[in-house]
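**Q** Pasted the sequence and its predicted model underneath.
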Amino acid sequence: MQNEILSQLLEQNRKDCSHFCKNINTENSSYRLIEQTASVGFIYRHIGETTNLIGQFFGYKTDVEGTTIGKNDIGIEFDLETSRMYFEKGYNTLERLVANTSGQEWLEEIDTTWFGKIERIKLLSVLLNHNAHHCGQISSAIIKGKKY
């Protein structure tokens, strides 16, 4: 039952984020709400990178590099197809994580370089909230933003 609930939460998070991210294209990927905020393309890449890299804390290896984490958007144009692949790969990893983690394992602490020791369920929660937050930024930037 617990994994079914987590599966439903993950599915909804992915669906919501995908709804906003499907509207990203080469024209609006450089949109920002204001000049100081990150662009749509940067945030999209950031979501994909972060999801894959946090997957490593759960034991899932990745070849995705963290080019956006802790960095400012300096106007680099990211390949949207690669960002889409990172996004999908990250969520596919999370699906495997939810399907293969027992109820007791969710309460176990894991050691991370970003958060120190944290329970698996808390780390999943952090990631889902992180992605939802950034997908909201993407939506706002697409609707109200412009190229600076």
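**A** Right, received. Where do you want to start? Numbers count the residues shown, from 1 in each chain.
**Q** only C-alpha atoms for contact and neighbour calcs from this point on.
**A** OK.
**Q** after the lengthiest helix in the chain comes which helix or strand?
**A** The longest helix of the chain (DSSP state H) is helix 120-144. Note on helix 120-144: by DSSP states H and E, the next helix or strand toward the C-terminus is strand 146-147.
**Q** List the contacts of the residue nearest to residue 25 when sequence neighbours are not counted.
**A** With C-alpha to C-alpha, 6 or more residues apart in numbering as the criterion, residue 25 has its nearest non-adjacent residue at 7.5 Å, and that residue is residue 80. Neighbour list for residue 80: 25, 26, 41 [criterion: C-alpha atoms under 8 Å, 6 or more residues apart in numbering].
**Q** Pasting the second one now:
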Amino acid sequence: MQKEILLQMLEQNRMDCSHFCKNINAENIDFRLTEQTASVGFIYRHIGETMNLIGEFFGYETDVEGTTIGQKDTEIQYNLEISHAYFEKGYNTLKELIANTTDKEWLEEIDTAWFGKISKIKLFSILLFHNSHHCGQISSAVLKGRKQ
């Protein structure tokens, strides 16, 4: 039952985030709420990069580079198709993680560069909250933002 619960949580997170991210296009990729906030394109790339890089803590290798983590948006034009591929790859990795992790393994602690030693389930939940937070930012920027 635990796998089913985690799969449903992941699917809801993916569905919610995809709902907002499907509206990203060439016209609004540079939208920001203010000059100080990150652009839609930067945030979208950040979500995809983060999922894939956190996947490494769970033992999944990736060739995705962390160009946005801990960085400010410097108005680099991110390729929307690549960002979308990172987004999808990240969610697919998380789905695979759920399928391959036993109930007991979720409580095991792993060392992370960002959070120190933390249980797998806590890291998984941090990632889902992270995605929701940033997808909310994307939604606001697409609806109310503009190119600065």
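**A** Received, thanks. Treat the numbers as computed from the prediction; the structure is a model and nothing was measured.
**Q** what's the TM-score here?
**A** The pair, once superposed, lands on a TM-score of 0.99 when counted by TM-score structural alignment, normalised by the length of structure 1; 148 aligned residues with a C-alpha RMSD of 0.3 Å.
**Q** re the thing from before, quick check, nearest of the contacts of residue 80 of structure 1 to residue 4 of structure 1?
**A** residue 41 (32.4 Å; C-alpha to C-alpha).
**Q** my guess is residue 13 of structure 1 contacts residue 125, does it?
**A** No - Residue 13 of structure 1 sits out of contact with residue 125 when judged by C-alpha atoms under 8 Å, with a separation of 10.7 Å.
**Q** which one of the two has more residues nearby?
**A** Neighbour count, other C-alpha atoms under 10 Å: between residue 13 of structure 1 and residue 125, residue 13 has more, with 18 against 15.
**Q** mind checking which helix or strand the alignment partner in structure 2 of the more buried one is in?
**A** Matched by TM-score structural alignment, residue 13 of structure 1 corresponds to residue 13 in structure 2. Assigned by DSSP H and E, residue 13 of structure 2 belongs to helix 2-21.
**Q** average gap between that helix and structure 1?
**A** Average distance, helix 2-21 of structure 2 versus aligned residues of structure 1 after superposition (mean C-alpha distance after the TM-score superposition for structure 1): 0.3 Å.
**Q** what comes up buried for that helix?
**A** 6, 7, 10, 13, 14, 17, 20, 21 (16 or more other C-alpha atoms under 10 Å).
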